[in-house]
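1. output the structure for:
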Amino acid sequence: MNPSNTASSRLRVTVGQSCLAGTKDQNEDCTGVRIGAGEDLRTKGVAAVVADGVGAASGSKVASETCVQGFLSDYFSTPDSWTVKTSAQRVMDGLNRWLYGQGHAEGLSDEKGYVSTLSAMVLRSRTAFIFHIGDTRVYRMRDGVMEQLTRDHRSVVSRQTSYLNRAMGLNLSLKVDYKEVDLEVGDCFLLCSDGVHDWMTDDLISEVLLSSKGLEHTAAELTERALAAGSDDNVTSLLLRVDELPESDMEEAARILGERPFPPLLDPGMKLDGLEVEEILVESTRSQLYRVTDLENGRELVMKTPSSNYRDDKEYIARFVAEEWIGKRVSHKNLVQVVQRDRKPTFLYYLMESLDGKNLAQWLEDKKGKPAVEEVVGIVKQIVDAVRALHRKETLHQDLKLENVIISDQGKVCVIDYGSCSVAGLKESPSDKDEEVLGTLDFSAPEYRMPDSEKANTRADQFSIAMIAYHLLTGGKCPYGDKWEKADNLRDFHALEYIPSYRYQAMVPVWMDGALKKALRVSPSSRYPSMSEWMHDMGHPNPEFMESRHLPMMERDPVKFWKLISALLFVLVVILMVLGDF
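-> Presented below is the predicted three-dimensional model:
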């Protein structure tokens, strides 16, 4: 029987791998394989990665591990409607930006930072998708003939000297080699580091691959042979053999799940994919939110569905699908979690955990606009923790406002709504930017509203959180008064005058207001360079903000002022009582 005609209902592979430090003290290579479980095997397939941290770089080990772990994790979190090429390239771009940024944050030069080679392969349906940068390699053995599928990104200076000219984390401009090859049953793929292929001839590698031993044994033999040949580097080999292939027509029919139909408008009592609608939470022109019950386990969830107004809007659909991916990429106690069920949806929607509590606008109203200062700082700290988790995934929230923060009766905060999030490396087209101003006008940073302003970064989210803090401390006031909403250019914004929060709430210390003022500056470069520095100043007096010592004590430190007044009144009462006895 011709192997290429052999097919089953699913893709099945056998894996073997070996990764050794060799003669080095530290293993800066990393390798990994992830086989999709259940429906993921059909929609995502099998992913295999080999990375080799560049030895001259101080973060080489971290870089290679980040490449492997990040690729395997983030690729399987991408929307099912994205192609393999789109998913992998966007994931790699995000990883590259993180590695590059980490190196520069530590003051390291490009070649000394967090740098790694990366060869990744995704087997999906009857196709192998190869993504490659650096000098790790991918080979294919088919019908006894071995073929190298990648080329080394290495510049040779002399016989003894060469250097990598492309790698992950080397610079922000990422150029990845991409190739698609068909699959046949019996194909065997080898991914290996230069510690192996630089010390073994192709004939020797081919000889080992053609041995009848198991893949684990074969992978180990490759690394051992390389070391025996004198390899002074880490040695890594990863083998995948295709044992079964699915029917291509059935697989490709389900390739773009983004073509699932929009669900109809739902009413309480209606059922969809084993979910029963309990309540309509929100209905807007852009989407609907429903509280639903999973009939299989009784779990209460929230379903978000797209608005039929955008049924033919590809950009809207792409953004909607991206929301689910963003929610699946991050996991933090203060971020709403996207829920994945075993049962695949037949319509376009996604599910989130159901949260108990109320949003901060309702909470502030219940407090009659006068929550305790310490309570507000505790809430803001939780919001910062949540947003920093997004930032670690190169994601800006861009719509932080009172209504998008839920607080439970126990005081636990949860940030919701990924609809306006921006992920570094995702497509940026004119239609994305011209669609509308992301976020809410009252809380969005000035850079979103000014034409030709610098591109928004993490300090834009810092501004919005500071806006939330100011609103909570002052009972809903704006730090720039009524002129804030009308400002739409640089001149307007720089003409605004900051109103100290202690003018509205006497219990806010001057130093805390100084920290708020800095986080709320119009120019992003004048705000705090990091969230952690801002939160430190929100909880600890910064001498920089204590220069106004000519201010009355009540404004400099209201808590201390009222404690002193209380003590004086107590002494006065005691004196009057003593005099009364005479």
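2. CA atoms for contacts and neighbours, from now on please.
-> OK.
3. who are the neighbours in contact with G55?
-> Going by CA atoms under 8 Å, 6 or more residues apart in numbering, G55 touches E28.
4. and it, helix, strand or coil?
-> coil (DSSP: H, G, I helix; E, B strand; the rest coil).
5. likewise the one 10 residues further on?
-> In terms of secondary structure, E65 is helix; the call rests on three-state DSSP.
6. so how far is A21 from the residue nearest to it when sequence neighbours are not counted?
-> Spatial nearest neighbour of E65, chain neighbours left out: C30 (5.7 Å); criterion: CA to CA, 6 or more residues apart in numbering. Counting by CA to CA, to the nearest Å, the gap from C30 to A21 is 10 Å.
7. please enumerate the helices of the stretch 251-400 of the chain.
-> Applying DSSP state H, counting those that start in this stretch to the stretch 251-400 of the chain gives helices spanning 314-329, 360-366, 373-391.
8. if you count neighbours, what's buried in the last one?
-> Across helix 373-391, burial judged by 16 or more other CA atoms under 10 Å covers 373, 376-377, 379-391.
9. show me what that helix is packed against.
-> strand 413-415, helix 458-474, helix 531-539 (3 or more CA pairs under 8 Å, 6 or more residues apart in numbering; DSSP states H and E).
10. sorry, back to before: identify all contacting residues around the helix or strand hosting the residue nearest to E65.
-> Using DSSP states H and E, C30 maps to strand 29-35. For strand 29-35, the surrounding residues in contact (CA under 8 Å, 6+ apart) are 17, 19-21, 41, 45-53, 61, 64-65, 68-69, 72, 193, 234-236, 238.
11. which ones among the residues you listed lie within helices?
-> Judged by DSSP state H, the subset of those located in helices is 41, 61, 64-65, 68-69, 72.
12. most surrounded residue in the residues you listed?
-> The most crowded member of the ones in helices among the contacts of strand 29-35 is S64, carrying 28 neighbours; neighbours defined as other CA atoms under 10 Å.
13. if we can go back for a sec, C30 and A21: who's more crowded?
-> Between C30 and A21, counting by other CA under 10 Å, C30 is the more crowded of the two (29 against 16).
14. can you tell me how far that one sits from S237?
-> 10 Å.
15. about what we covered before: dump the helices of the stretch 251-400 of the chain into TSV; add distance to M554 as well.
-> Below are these laid out as TSV (distance: least, CA to CA, whole Å):
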stretch	distance to M554
helix 314-329	45
helix 360-366	24
helix 373-391	15
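16. and this one, please, so the two structures can be compared:
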Amino acid sequence: MRAIAAGVTDVGRERAHNEDRFVLLPEFSVFVVADGMGGHQCGEVASRMATATIAEHFRERGNEGRGVLVDVLRGAVHAANDRIHARAASSALHHGMGTTLVAAAFHRDERMLYVAHAGDSRCYCLRRGELRQLTRDHSLIEEALRARPEIGENELAYLPANVITRALGVDAVVDVELTIEACEEGDVYLLCSDGLHGFVTDERIEEILMLSANLAEVCTELVAEANRQGGGDNITAVVVRMEPTDEPWSAPSSPPSHATIPSLTGPHLALDGASDPDATMQITGTQNNDTERAALRHRKERSKKRRGGRRRRKKRAVVAPAADAAAGAARAKLEADDTAQLEPVTDPDEVLKRSR
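-> Here you go, the predicted model:
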């Protein structure tokens, strides 16, 4: 099999700058989406550093086997985290910047997909007409859903929707989740920022992915649909399709001279060909248990509510380095008193205050 891909990014209708970035490395079967955050355009710096570092890492090390591929992917993500964190720590201008990340690496001979992600950028798989979300968001709300699958919408309404619990660059070590998936010919994979999945329902995403065999057209329509549904955030979509090939594959040790990292200021379209080691990675498989079903129900309900109208303006923030403590405290508070009447929280800093 071989992976062909296209990608589109757009500033959306409400933001002044595009802090999303993506890179396509078809010669290595590696595809990346990053969604930066931080004031004064620092998010743009963080996402650009992430995609550039990962591309550089694969150029130096290649994609040569299952064990090697996992190590290279892990090393690339942690190298990106190191660079972003070092910049943020040494520059007052870039203090607090970070980026979400979803990176997909395919091993064609072994027909395996490895997805590394941190934050709320997602990877979906469309197989035989059915869409599945392969990644799970690292957010305060998702943490609460996993801790208490039975939690109601009223309780969740008191948790801020704009707080993610993992991101690159925020802390010296990033806890990256790795999902492993067997690939099939005809599979279509979508990597996207929350500017897409936060405004477009999974049902509509599924429909659009099946509209055309032209991946550039599919990406363009996904972004257009997000804008039609409000466009309240930067929007990025990378679509990858697995196609049969009779050619044996040998990963290059360096990319062809024409491979580039796209400069993504404003709307941008790219087609394939254009465009710390001791730290641990959490390895997961896709599941269909009660927790995942509850999370899926919640995502569908929230997405339905957003359709036809603008979502409230979202300024995403990372609760870090106290992310796990804050999320755990929030969960404990809910578990301790299901009937507690709390005021809605919209300020991420307030989450930390209330969880202390």
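17. now what about the TM-score between them?
-> The TM-score (TM-score structural alignment, normalised by the length of structure 2) is 0.62; 241 aligned residues with a CA RMSD of 2.9 Å.
18. if we can go back for a sec, trace the strand holding C30 of structure 1 over to structure 2 and give me the residue numbers.
-> The aligned range for strand 29-35 of structure 1 in structure 2 is 20-26, by TM-score structural alignment.
19. return the distance of the nearest residue to Q133 of structure 2 once chain neighbours are set aside relative to E142 of structure 2.
-> Leaving out its chain neighbours, the residue that sits closest to Q133 of structure 2 by CA to CA, 6+ apart is Y124, at 4.4 Å. Separation of Y124 of structure 2 from E142 of structure 2 (CA to CA): 17 Å.
20. and G129 of structure 2, by the same measure?
-> Computed as CA to CA, the G129 of structure 2 to E142 of structure 2 distance reads 26 Å.
21. which one of the two has more residues nearby?
-> Legend: neighbour count by other CA under 10 Å for G129 of structure 2 and E142, higher for E142 (26 against 13).
22. the strand holding C30 of structure 1 vs structure 2, average offset?
-> Comparison of strand 29-35 of structure 1 with structure 2 after fitting gives an average deviation of 0.9 Å (mean CA distance after the TM-score superposition for structure 1).
23. chain neighbours aside, what residue packs nearest to the most centrally placed residue in structure 2?
-> What sits nearest the mean C-alpha location of structure 2, by CA atoms, centre = their mean, is S121, with 1.8 Å. Excluding its sequence neighbours, the residue lying closest to S121 of structure 2 (CA to CA, 6+ apart) is S193, at 4.5 Å.
24. where does V173 of structure 2 land in three-state SS?
-> When the rule is three-state DSSP, V173 of structure 2 gets the label coil.
25. now do the contacts for it.
-> The neighbourhood of V173 of structure 2, defined by CA under 8 Å, 6+ apart, consists of 78, 81-82, 276, 279.
26. rerun that using 7 Å as the cut-off
-> Counting by CA atoms under 7 Å, 6 or more residues apart in numbering, V173 of structure 2 touches A279.
27. and it, what pairs with it in structure 1?
-> In structure 1, the residue paired with V173 of structure 2 according to TM-score structural alignment is S173.
28. ok so, going back, spell out the secondary structure type for the residue nearest to Q133 of structure 2.
-> Once three-state DSSP is applied, Y124 of structure 2 turns out strand.
29. that one reaches L134, doesn't it?
-> Yes - if you go by CA atoms under 7 Å, Y124 of structure 2 and L134 touch, sitting 5.4 Å apart.
30. check contacts around the counterpart of K61 of structure 1 in structure 2.
-> Correspondence of K61 of structure 1 to structure 2, assessed by TM-score structural alignment: E44. Neighbour list for E44 of structure 2: 18-20, 36 [criterion: CA under 7 Å, 6+ apart].
31. if we can go back for a sec, can you add distance to A57 of structure 1 and give the helices and strands packed on helix 373-391 of structure 1 back as TSV?
-> Below are these laid out as TSV (distance: least, CA to CA, whole Å):
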stretch	distance to A57 of structure 1
strand 413-415	37
helix 458-474	27
helix 531-539	27
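32. nearest to V208 of structure 1, of those?
-> Distance to V208 of structure 1, taken as CA to CA, is lowest for helix 458-474 among these, at 50.8 Å.
33. coming back round to it: and the helices and strands packed on helix 373-391 of structure 1 as JSON lines, adding mean neighbour count and distance to F76 of structure 1?
-> Listed next are those as JSON lines, based on neighbours: other CA atoms under 10 Å; distance: least, CA to CA, whole Å:
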{"stretch": "strand 413-415", "mean neighbour count": "26", "distance to F76 of structure 1": "24"}
{"stretch": "helix 458-474", "mean neighbour count": "25", "distance to F76 of structure 1": "26"}
{"stretch": "helix 531-539", "mean neighbour count": "17", "distance to F76 of structure 1": "30"}
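34. now the strands for the stretch 1-150 of structure 1?
-> With strands called from DSSP state E, counting those that start in this stretch, the stretch 1-150 of structure 1 shows them at 12-20, 29-35, 46-53, 116-124, 127-133, 137-142, 145-148.
35. L257 of structure 1 touches W82, doesn't it?
-> No - judged on CA under 7 Å, L257 of structure 1 makes no contact with W82 at a distance of 8.3 Å.
36. show me what G103 of structure 1 lines up with in structure 2.
-> G103 of structure 1 maps onto A88 in structure 2, by TM-score structural alignment.
37. please consider this matter closed, and thank you.
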